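[1] here is my input; please provide its structure:
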Amino acid sequence: MKSNFTTVTMGLIAAAFATGAVAQEKVRVAFVPQIQGIPYYVAMEQGATKAADALGVEYIQQGPTSTNSADQLRIFESFVNQGVNVVGVSPVDVETLKPAIAKARAAGIHVITSDADAAGSEREFYVAQALDQDLGYTILDEMVERTSEDAKIAIISDAPTIASLNAWIAAIQDRAKTRYPKLQIVSVDHTDGTAARAFQFATDAMTRNPDLKGIIGIASTTCPGIGQAVEAAGRQEQIVATGFCSPNTVKDYVLSGAMSYSVLWNPADLGYLTVWAGKQLADGKPFEAEPKVDGLEANVRWMADEKILLLGEPAVFTKENIEQFNF
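    Presented below is the predicted three-dimensional model:
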């Protein structure tokens, strides 16, 4: 009887440990956006949560309340200390994060970037919404089509440390130099992540340049301020305003004529792809050249040499199609 009892008891203990092990095997993916709560990252979280539900993943998203690199670093390190399987991040400042990424990797935590990259860091790959060159070229080509090849335009971005935004500005400048040499970029300003600051820069640009023809916002955080500035100046018919903005962020301004169009992608799809990629990474599964991502209609590509998982091509939202989208 004693032997039987011992055997049964040990079997129950083993089963309990096995159950616990299975429970602990659920992959945990965390993501740190550049800023918490704006429509763009809310949509990204919705897509990520959808993927997590479909794939049996635990997903956590938390970002700073402003584009503050120190606050983002603290959140990143908190996720690492919690021992999640994969930490994704859209860096505010690459240099601030590099040591933390290296430390996380040394501790066995997978680190990927999404939405913005951390070139030169030890991140394993970048989940890219679209190629930087394609985004910069598309937004400027659309601008010139609506203005002229010798137009004066102003650029308003978010924090100067955000590498992805700087890459988009560089692509715009390259396109201007090579295809539109007469076009004048009269200013490139950087905000603190607030619409109020973008409003001030847009107002200043219009005041300094009465013949200004266009304003480009290089982050969703800048778009409301730019739209408000054009409306306040009563220059809806004179200024072509645009940006890399989610449709819901700029819908009212596009419909009123304060902004002409927006260039972006579907951030919900980007969130979905980020979680899917994190699960593949945690499971040790390599990417195919053209991965089939169940639940996602995008034509995803794996660029092995660059270590980029690409969502697809940029999308252009205008008065004619913007009401078809809800993000």
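[2] C-alpha from now on. contacts and neighbour counts both.
    Noted.
[3] who's in contact with Gln200?
    Gly225, Ala229 (C-alpha atoms under 8 Å, 6 or more residues apart in numbering).
[4] with Met206 as the reference, measure out to it.
    10 Å (C-alpha to C-alpha, to the nearest Å).
[5] could you pull out the strands in the stretch 51-200 of the chain for me?
    Taking DSSP state E, counting those that start in this stretch as the criterion, the stretch 51-200 of the chain carries its strands at 58-61, 86-89, 110-114, 126-128, 152-157, 184-190.
[6] contact partners of the first one?
    Outside strand 58-61, the residues that touch it by C-alpha under 8 Å, 6+ apart are 26-33, 45, 48-49, 52, 275.
[7] now render the residues you listed as JSON lines, adding secondary structure and distance to Lys2.
    Compiled in JSON lines, these are given as follows (DSSP: H, G, I helix; E, B strand; the rest coil; distance: C-alpha to C-alpha, whole Å):
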{"residue": "Lys26", "secondary structure": "coil", "distance to Lys2": "37"}
{"residue": "Val27", "secondary structure": "coil", "distance to Lys2": "40"}
{"residue": "Arg28", "secondary structure": "strand", "distance to Lys2": "42"}
{"residue": "Val29", "secondary structure": "strand", "distance to Lys2": "46"}
{"residue": "Ala30", "secondary structure": "strand", "distance to Lys2": "48"}
{"residue": "Phe31", "secondary structure": "strand", "distance to Lys2": "52"}
{"residue": "Val32", "secondary structure": "strand", "distance to Lys2": "54"}
{"residue": "Pro33", "secondary structure": "coil", "distance to Lys2": "58"}
{"residue": "Glu45", "secondary structure": "helix", "distance to Lys2": "55"}
{"residue": "Ala48", "secondary structure": "helix", "distance to Lys2": "52"}
{"residue": "Thr49", "secondary structure": "helix", "distance to Lys2": "50"}
{"residue": "Ala52", "secondary structure": "helix", "distance to Lys2": "47"}
{"residue": "Val275", "secondary structure": "helix", "distance to Lys2": "50"}
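[8] let's see this one next, to set against the first:
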Amino acid sequence: MRIGSTRLLATAVAAALALGLTACSSDSTEPDAASPSGGSGNATGTIKEGLKITFLPKQVNNPYFDISDNKGGKVAVEEFKGTFAQTGPSEGSPSAQVSYINTLSQQQTDVIVISANDKDAVCGALTEAKTAGAKVVTYDSDTRPECRDIFVNQATGDGIAKNQIKLISDAVGPDGGEIAILSASANATNQNAWIELMKTELAKPEYSKLKLVDTVYGDDKDEKSFQEAQGLLAKHPNLKGIISPTTVGVAATARYLSGSSYKGKVALTGLGTPNQMRAFVKDGTCKAFALWNPADLGYLAAYAAGALASGIITGKEGDKFKAGKLGEYTVGANGEVVLGDPFTFDAANVDQFNFG
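    All right, here's what the predicted structure looks like:
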């Protein structure tokens, strides 16, 4: 559950321009100490110093996670005087994260902050890590709730689905037609949840002229995503639009469309960063796309980790904690904390943001 609306990226243009990656919040509160949470056991509400907090993304050397972890999580951990690290696989396969979880548990890491490649594959290792004393925060992509303490969600799945379908509908136009989805990996928890919600959204009367004909997976690899986009157009010659709700996929698809005969004929939207997509918006390949600030997501996940490891919160519904410059957050049902709503970028505003 999110407190207030000042953290929405739409209200943060000036801050983003001034402070770059970590400044898409209009809350200027200093990140000194977390506020007390009702009934969570830490009377002072102060995050302990010296906590070892390690981020374990779906894959390292991914531009999205470089921002969320190193421009967001690291900043937050340094603010409350902890020790930050990032580790993880170069391949985003379902089981690739397991050995890293085991190692972090053996190293007695205080909090593992993980974006899960698969909601089930990492659960055994995470449960063992929790038994050994580590706290577990998922961010970006969740596990089963019993396998972690808190999930920091970038936006509600329903909000993302509505945003993506509205954008592709607007881009395709009133006549509608065939559309396809180019996702990340077939096991990505967040991607699969969004796709199912998109299907629900497409069933509404206002989208009756849109027909989802295919879903393909680029595994968050640039080359494979590029090839999958190419394959979609070869397989579906009447395709009118592509949704790619992944930063790697949408940029690769845009690159393919921009250099092909399909430019201006096949619409594109998805979840991307301004720096990735700016040129493609300006050349007409993509009219609009969406995202949240990934740096803020990592920043919030780090503060949730610090509050959890300090006993300020336990992960139960109603717990409150202070997330530095982002302000106060409340834990919702199933241990979920929501960053905010997706924000739409287009030709009118994309130059006002500089991240990704």
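[9] circling back: out of the strands of the stretch 51-200 of structure 1, deepest packed?
    Mean neighbours per residue, mean count of other C-alpha atoms under 10 Å, is largest over those for strand 86-89, with a mean of 27.
[10] just give me the match in structure 1 for Gly335 of structure 2.
    Applying TM-score structural alignment, one finds that Gly335 of structure 2 aligns to Lys307 in structure 1.
[11] again, but for Asn275 of structure 2
    Under TM-score structural alignment, Asn275 of structure 2 pairs with Asn248 in structure 1.
[12] so its match touches Phe317, yeah?
    No - look at Asn248 of structure 1 against Phe317 with C-alpha atoms under 8 Å: they stay out of range, at 10.6 Å.
[13] neighbours of Ser262 of structure 1, how many?
    Neighbourhood size, Ser262 of structure 1 [other C-alpha atoms under 10 Å]: 29.
[14] and it? What does it align with in structure 2?
    Ser262 of structure 1 maps onto Phe289 in structure 2, by TM-score structural alignment.
[15] which SSE is its match in?
    strand 288-291 (DSSP states H and E).
[16] which SS class is the spatially closest residue to Ala43 of structure 1 that is not a sequence neighbour?
    Spatially, and ignoring its direct neighbours in sequence, Ala43 of structure 1 is nearest to Ala268 (5.0 Å; C-alpha to C-alpha, 6 or more residues apart in numbering). Of the three states, Ala268 of structure 1 takes helix under DSSP: H, G, I helix; E, B strand; the rest coil.
[17] what separates Ala268 of structure 1 from Thr19 of structure 1, distance-wise?
    33 Å.
[18] and these two? which has more neighbours close in?
    Ala268 (23 against 12).
[19] so that one sits right up against Ala51, yeah?
    No - Ala268 of structure 1 is beyond contact range of Ala51, at 9.8 Å (criterion: C-alpha under 8 Å).
[20] wait, Ile109 of structure 1 touches Gly88, no?
    No - counting by C-alpha under 8 Å, Gly88 is not a contact partner of Ile109 of structure 1; they are 10.5 Å apart.
[21] just to revisit the earlier point, more neighbours, Asn248 and Phe317 of structure 1?
    Neighbours per residue (other C-alpha under 10 Å) separate Asn248 of structure 1 from Phe317, with Phe317 holding more: 25 against 15.
[22] not counting its neighbours along the chain, what's nearest that one?
    Of all residues beyond its chain neighbours, the one nearest Phe317 of structure 1 is Ser262 (5.0 Å), with distances taken as C-alpha to C-alpha, 6+ apart.
[23] which residues in structure 2 form helices?
    13-19, 63-65, 74-79, 98-106, 123-131, 157-172, 189-202, 222-235, 247-258, 274-282, 294-309 (DSSP state H).
[24] so the fifth one matches what in structure 1?
    Put plainly, it is helix 123-131 of structure 2. Counting by TM-score structural alignment, helix 123-131 of structure 2 corresponds to residues 98-106.
[25] that stretch against structure 2, how far on average?
    Aligned to structure 2 and superposed, stretch 98-106 of structure 1 gives a mean residue distance of 0.8 Å (mean C-alpha distance after the TM-score superposition for structure 1).
[26] show residues contacting that stretch.
    Counting by C-alpha under 8 Å, 6+ apart, Leu73, Phe76, Glu77, Val80, His110, Val111, Ala118, Gly120, Ser121, Glu122, Arg123 sit against stretch 98-106 of structure 1.
[27] report the contact partners of the counterpart of Thr161 of structure 1 in structure 2.
    Aligned by TM-score structural alignment, Thr161 of structure 1 pairs with Asn187 of structure 2. Taking C-alpha under 8 Å, 6+ apart, we find Asn187 of structure 2 in contact with Pro94, Asn117, Asp118, Lys119.
[28] corresponding residue for Ile38 of structure 1 in structure 2?
    In structure 2, Ile38 of structure 1 lands on Asn62 (TM-score structural alignment).
[29] kindly report the same for Asn81 of structure 1.
    Under TM-score structural alignment, Asn81 of structure 1 pairs with Gln106 in structure 2.
[30] so what's the residue count around that match?
    Neighbours of Gln106 of structure 2 (other C-alpha under 10 Å): 12.
[31] now swap in the one 10 residues further on and tell me
    Other residues within reach of Ala116 of structure 2, judged by other C-alpha under 10 Å, total 31.
[32] how far away is it from Ala301 of structure 2?
    14 Å.
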